[in-house]
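J.: everything below, folded, please.
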Amino acid sequence: MIFWSYVLGAPLLVAGSIWLLLKKFYPWILEDVAYITAFGALLGKFKKLKSSNTSFYNILQIQAKKIGDQKFVLFEDQVWTYKYMLDWTNKCGRALRSEGLKSGDRFGMFMLNEPAYGAIWVGSMALGVVPAFINTNLRAKSLLHCIDVAEMKLLIVGNDPTLLEAVNHIKEDLQERKVTVYVYGEQTDDYESFYNLVDKQTNDDIPSDWRGNWGFTDPICYIYTSGTTGLPKAVKVSSQKCFLITNALALLKPSSSDIVYTSLPLYHTSASILGFCGTLVCGCTMVIRKKFSASQFWPDCRKYNVTIIQYIGETMRYVCKQPTTLDDRKHKVRAILGNGLRPDVWRTFLDRYGENIQVMEFYAATEGNVAFINYHNKFGCLGTMSPLMKKLGNGVIVKYNPDTDQIVRNSKGRVIVADANETGLLLGRIDETMAISAYSGNKSLTEKKILHGVFKEGDNYFNTGDLVMCDENHHVHFRDRVGDTFRWKGENVSTNEVSDIVVQGPGIKEANVYGVEIPGSEGRAGMATVVLETGELECKAFYDFVCDNLPSYARPCFVRLTDSLEVTGTLKQRKVNLRKEGFDLKAVEEKMFFLDNDKKQYVPLTSEIQVGIEGGTIRV
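T.: Just a heads-up that it's a prediction; the model follows:
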């Protein structure tokens, strides 16, 4: 008996000892195993979808057959069930085909949020036709550029006066390019109604051969990103990429009773892919709103019994700025999912709306190949880079000098891995399993994002352009954007692009654009230091100019006048000192101006205005 107890007990004793040692010297082992197990199960499902060349149109067909009467999308007073979404999707696909679009062709969607956005998109997938999701804030040159780079044959515009006005502004340019314009809504004097065209079609399922050879790795949409320099770039996003992104929502294990709320724009990856496609795959319900509203955020959540919220950090800051009410904790929200949530807003949100709400912060880029997700609900971080996760992942943080905007290299020209608690540049190793999504058009646009010979000859890494820090507990924290890009109101803003436009403004001779910090705000607000041709800044004329030529998030919130711009020995504009001084009247002797949207002009920056901005009483 003693012998058999020894034989049976010895292995258990050894295993237990090993486990105790692992927990002592590798305390995060349980978290790593839990994440790998959860994500591994999702990857198993992904491989099956890939092997069968499944599309989101196929998923909608399956869901409509299985849970056809369940609510899929809620919008204002509209209820779209899975069956109704499939019916309208079939009609939209047939409408696109009736306009001569075939597999491989491209068209544009310039629409505010509404259920038909998803129906048009999934209908196009059934044909192998690729929509370009255009940012509804774009105007003039930037809008036309997006239409050109996608080489689209048709443009569908939402029935919103501001969007129709923007398209009318470039109407002649569109006619020259032979781009057919439809309005999704009532017919206007200028444009035929796409809605009427759709309504005439049958709702029969679309034959699979209409898609041609369009497969799992081919693009199903173009999503524009400002990247690091230049005008917006169209990123080719495939079914493969989309299915991988939906895993972020799937990690929350939503059931059919979960209701996902997003007021983010559907032209962004978060709302369209993570939100819409994620909801479709998980078989739950999605609530969309035409535009974000801080005051209606929680009333919406209560009205629709929302359980999961999608966010970007800026929206949560606006929500937390709303007056407190007795109903603050009267809701059914169990989790929020998004990116860019500052620790101070994170803390305020939980203290005010409920400590038990799970915050699943993540990091990713539409065109990128490196991602993090805060699966274990760790406060204030993007995710983890434990020793095991470093081995399994492709991300690496390298030393970076913010004063020179350069990667720090050793004597052999190779990069150096950043230390714990040191802010560095995030890179993503590129290989067969960790590819990046290419930009449409000139290959050099994609090539500029790739670094070669990083650690050894022949290796390739994606430059995220983001500065992050990994602490002693292996938690990764976002710090900033580098160099010529900053982030404001959830958008990446290219300083080069804005400078190129600002310098064309009335009375402007030279311009240097950069981002400046505002206490309590996400990201950095745009600021331009300019040299005038003569005289004073034309406050009203310059305001009208930036409104006509730049989206709202890219317009300089502050303007600083100077006699000359400082440049480096290679004639690159210096921004470091300008960023540090910001709009502080105590640090800057030169004249500064503030973009006042109420007065619709730039106004002289005063100490009262500065105090109001820093205290949050004046909204920027």
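J.: please make it C-alpha for all contacts and neighbour counts, starting now.
T.: Fine.
J.: residue 519 contacts residue 614, correct?
T.: Yes - with contact defined as C-alpha atoms under 8 Å, residue 519 counts as touching residue 614 (5.6 Å).
J.: how many residues are close by residue 400?
T.: 23 (other C-alpha atoms under 10 Å).
J.: cool, and residue 236?
T.: Counted with other C-alpha under 10 Å, the neighbours of residue 236 add up to 24.
J.: quick check, it in a strand?
T.: Yes - looking at residue 236 with DSSP: H, G, I helix; E, B strand; the rest coil, it is inside a strand.
J.: so which of residue 519 and residue 614 has more stuff around it?
T.: Comparing residue 519 with residue 614 by other C-alpha under 10 Å, the one with more neighbours is residue 614, at 16 against 11.
J.: tally of neighbours for residue 375?
T.: By other C-alpha under 10 Å, 23 other residues sit near residue 375.
J.: equivalent analysis for residue 118, please.
T.: Counted by other C-alpha under 10 Å, the residues lying close to residue 118 total 19.
J.: how about this one, so we can line them up?
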Amino acid sequence: MIFTAVFVILLSIFLLTNRRYRWFYIIYKTLGRDVRAGIRFTILNFQLWRYEKTNQTVAKIFTKLVAKHPQKVAFYFESEIWTFEDVDKYSNKIAHYFKNEGFKRGDAVALVLESRPEYVTLWLGLAKIGVVTALINSNLVADPLAHSIQVADAKAVVYGSDFAKGINDISGKIPKVKLYQFGKSDQLLPNSVDLIKELEKEQDGPLTSDIKSGKPRDKLLFIFTSGTTGLPKAAVITNLRFFFMALGIRYMAVITEDDIIYDPLPLYHSAGAIVGVGQCILKGTTVVIRKKFSASYFWVDCIKYRCTVAQYIGEICRYLLAAHASDDRSIPHQVTKMLGNGLRPQIWNKFVTRFGVKEVYEFYGATEGNSNLINIDSKVGAVGFVPRYASIFYPVTLIKCDEETGAPIRNSDGFCQRCDPGEPGVCIGIVNPKKTVNDFAGYADKKATEKKLIENVFKKGDRYFNSGDILIQDEFGYYFFKDRTGDTFRWKGENVATSEIEAVISNIVDLSDAIVYGVEIPGTEGRAGMVAIVDRNNTLNMKQFCLGLKNNLPSYAVPIFVRVMTTVPMTGTYKLKKTELQKEGFNLEKIQDKLFLYDAKNVDYIELTKEKYHDIMTGKVRL
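T.: You can find the predicted model right below:
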């Protein structure tokens, strides 16, 4: 017995220290994980293949679910209960109305509305007649809002009453776009139709022939992403893409029809609209929709609706920890699985221990991208994995890149170079239109689509999707998120394009230079926005500047810090040195320039004092 134990220990040490046999140890450690993932991935691929071969669409599949269990609860929302039959009939009303209005297959309609069941029925009803819905970020105002409607080539906008002012402000920029108001009729905008009133008169019968003519590769939705530069881009979501995103999470995380999912995320995001709602629309799982996330009511809602699965983004987890102190009594919820992205490694264990969540399915992937990953065994900090010996079956990989620009580094033959374990690199995924999991439908703007592709990566003629993100893969195949490349940072669960903010700033104040970048704050998810402004004549009015930003940017895009300078560093080719400024951040000990902090309550910027800086760095003040 002792001899056997000693032999096993010595053999383990040998395999661990001998590089030649290290592979045996890695396979031994990951075999169970890889077999589980392989089975689930095979089921997913078979399901996607079957859906395409049988000419399925989201509308067709949902219609079958209604016939299967019409009275099952599809959505819980506040005090409302929507059955599958309710969703079907309401979406039929929408389909009939817009069909009678002259909308036809391939047309686009923009949707600006808060999260609620009608949000889903609106795009589902339009999908039944082949109309594409552009899910507009409801935080957008001014030029970004107008741009999003225009780039989708929307022939109409359906908007909630709460967003009437924003639509009215840009009405001159979209003069030919029809307006349909969903909400309070006493505040109806000029030339706008009271949609709720019109729907009350509409029939709710099935649209059999319209639904039957749909195809798997038809466009279903436009979901907007900031990408790496510029204004929001409309990512094309086909029926097949919707299948892949929703079912990919379903099969890899083993979600069932008996689960109840808590979805407090905005429904204009792919996480809320596809990963969450998609479980209901495609597989009949009940989903709880919340108008807006609340840390105070998160677990209250989960208990009330008996949720077994809950969704998150990284900030949500931090807010929940902050809202429920460690001395709180145990919360009697039934949530066993959390799905999401952005859970920081630093709070991972604390979160699952505090709330007793058994499994965390952290996933990674852009709305439009094909380099998608998921962590199926709750490995702390990992955003997913691909076995190093199995990359041929799922060709997602990391390539070496310039640390400052994110540009791929090519060898003497002109090809890209794969990263070694532990080496940071840009995450890319092969583009193969013949396989749903490797397809890249791109954006509504073809030029924007081409910018996300890298050609001749490992051989002539191949094409890969460039995620624009820096990841690290360890020897066991786990991927860990490191940073974003380009001019984008993530804050409050949103991607923020720096060039968009810089453009707004140039219209607010007549300054020679303004640079926007993201800076890290200890204990906070993502990066906070910061702007360095050149003000040589000391004429910058901080109050007016702040008001201008608030009126022209979404709340999450308003810079938290302002650095006022007389000059900014430039390269030899007269490019602004954003990297140097980013490294200095808002560190008062390194910076001699004046620094200001965003005061959201009073809509102003106040001077950043050493005391306030200390409070931010120690976590006493949360931003």
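J.: could you point out the helix or strand that follows the helix or strand where residue 287 of the first structure lies?
T.: For residue 287 of the first structure, the host element (DSSP states H and E) is strand 285-288. Downstream of strand 285-288 of the first structure, the next assigned helix or strand under DSSP H and E is helix 297-304.
J.: buried set for that following helix?
T.: Buried positions in helix 297-304 of the first structure, judged by neighbour count with 16 or more other C-alpha atoms under 10 Å: 297-298, 300-302, 304.
J.: could I get those residues in CSV, plus columns for distance to residue 567 of the first structure?
T.: Converted to CSV, the buried residues of helix 297-304 of the first structure look like this (distance: C-alpha to C-alpha, whole Å):
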residue, distance to residue 567 of the first structure
297, 46
298, 48
300, 50
301, 51
302, 54
304, 55
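J.: ok, which pair from the residues you listed is furthest apart?
T.: The largest separation in the buried residues of helix 297-304 of the first structure, counting by C-alpha to C-alpha, is between 297 and 304 at 11.0 Å.
J.: aligned partner of residue 527 of the second structure in the first structure?
T.: Applying TM-score structural alignment, one finds that residue 527 of the second structure aligns to residue 524 in the first structure.
J.: wait, residue 567 of the second structure touches residue 515, no?
T.: No - at 11.3 Å, residue 567 of the second structure does not count as touching residue 515 under the criterion of C-alpha under 8 Å.
J.: more neighbours, the two?
T.: The neighbour comparison of residue 567 of the second structure against residue 515 (other C-alpha under 10 Å) goes to residue 515, with 22 against 13.
J.: picking up where we left off before, got the contact list for the match of residue 527 of the second structure?
T.: Neighbouring residues of residue 524 of the first structure by C-alpha atoms under 8 Å, 6 or more residues apart in numbering: 486-488, 515-518.
J.: in contact with residue 254 of the first structure, which residues?
T.: Going by C-alpha under 8 Å, 6+ apart, residue 254 of the first structure touches 282, 284.
J.: for it, pull up the helix or strand it's in.
T.: Judged by DSSP H and E, residue 254 of the first structure forms part of no helix or strand.
J.: what does residue 33 of the second structure correspond to in the first structure?
T.: In the first structure, residue 33 of the second structure lands on residue 31 (TM-score structural alignment).
J.: follow-up on the earlier one: the strand holding residue 287 of the first structure against the second structure, how far on average?
T.: By mean C-alpha distance after the TM-score superposition for the first structure, the fitted strand 285-288 of the first structure averages 0.6 Å away from its aligned residues in the second structure.
J.: what's in contact with that strand?
T.: Identification of contacts with strand 285-288 of the first structure by C-alpha under 8 Å, 6+ apart yields 71-75, 113-115, 256-263, 275-276, 279, 304.
J.: what's the burial count for the aligned residue in the first structure for residue 42 of the second structure?
T.: Counting by TM-score structural alignment, residue 42 of the second structure corresponds to residue 40 in the first structure. Counted with other C-alpha under 10 Å, the neighbours of residue 40 of the first structure add up to 12.
J.: can you tell me how far residue 40 of the first structure is from residue 47 of the first structure?
T.: For residue 40 of the first structure, the distance to residue 47 of the first structure (C-alpha to C-alpha, to the nearest Å) stands at 11 Å.
J.: and what of residue 202 of the first structure?
T.: 34 Å.
J.: wouldn't residue 115 of the second structure be in contact with residue 269 here?
T.: No - the criterion here is C-alpha under 8 Å, and residue 115 of the second structure misses it with residue 269 at 10.5 Å.
J.: compare those two and say which one has the larger neighbour count.
T.: More crowded of residue 115 of the second structure and residue 269, by other C-alpha under 10 Å: residue 115, with 22 against 18.
J.: doesn't that one fall inside a helix?
T.: No - using three-state DSSP, the secondary structure at residue 115 of the second structure is coil, not a helix.
J.: need the counterpart of it in the first structure.
T.: Correspondence of residue 115 of the second structure to the first structure, assessed by TM-score structural alignment: residue 113.
J.: so what's that match up against?
T.: 265-266, 288-291 are the contacts of residue 113 of the first structure under C-alpha under 8 Å, 6+ apart.
J.: what do you get if the cut-off is 10 Å, keeping everything else the same?
T.: By C-alpha atoms under 10 Å, 6 or more residues apart in numbering, the residues touching residue 113 of the first structure are 75, 158, 262-267, 271-272, 288-291.
J.: are any of those buried, and which?
T.: Buried among those (16+ other C-alpha under 10 Å): 75, 158, 262-267, 271-272, 288-290.
J.: just those residues now: which is nearest residue 106 of the first structure?
T.: For these, the nearest to residue 106 of the first structure is residue 267 (15.5 Å; C-alpha to C-alpha).
J.: can you tell me how far the closest one is from residue 31 of the first structure?
T.: 34 Å.
J.: again with residue 15 of the first structure
T.: Distance, residue 15 of the first structure to residue 31 of the first structure, by C-alpha to C-alpha: 19 Å.
J.: go on, residue 546 of the first structure?
T.: Distance, residue 546 of the first structure to residue 31 of the first structure, by C-alpha to C-alpha: 49 Å.
J.: which of those two has more neighbours?
T.: residue 546 (19 against 14).
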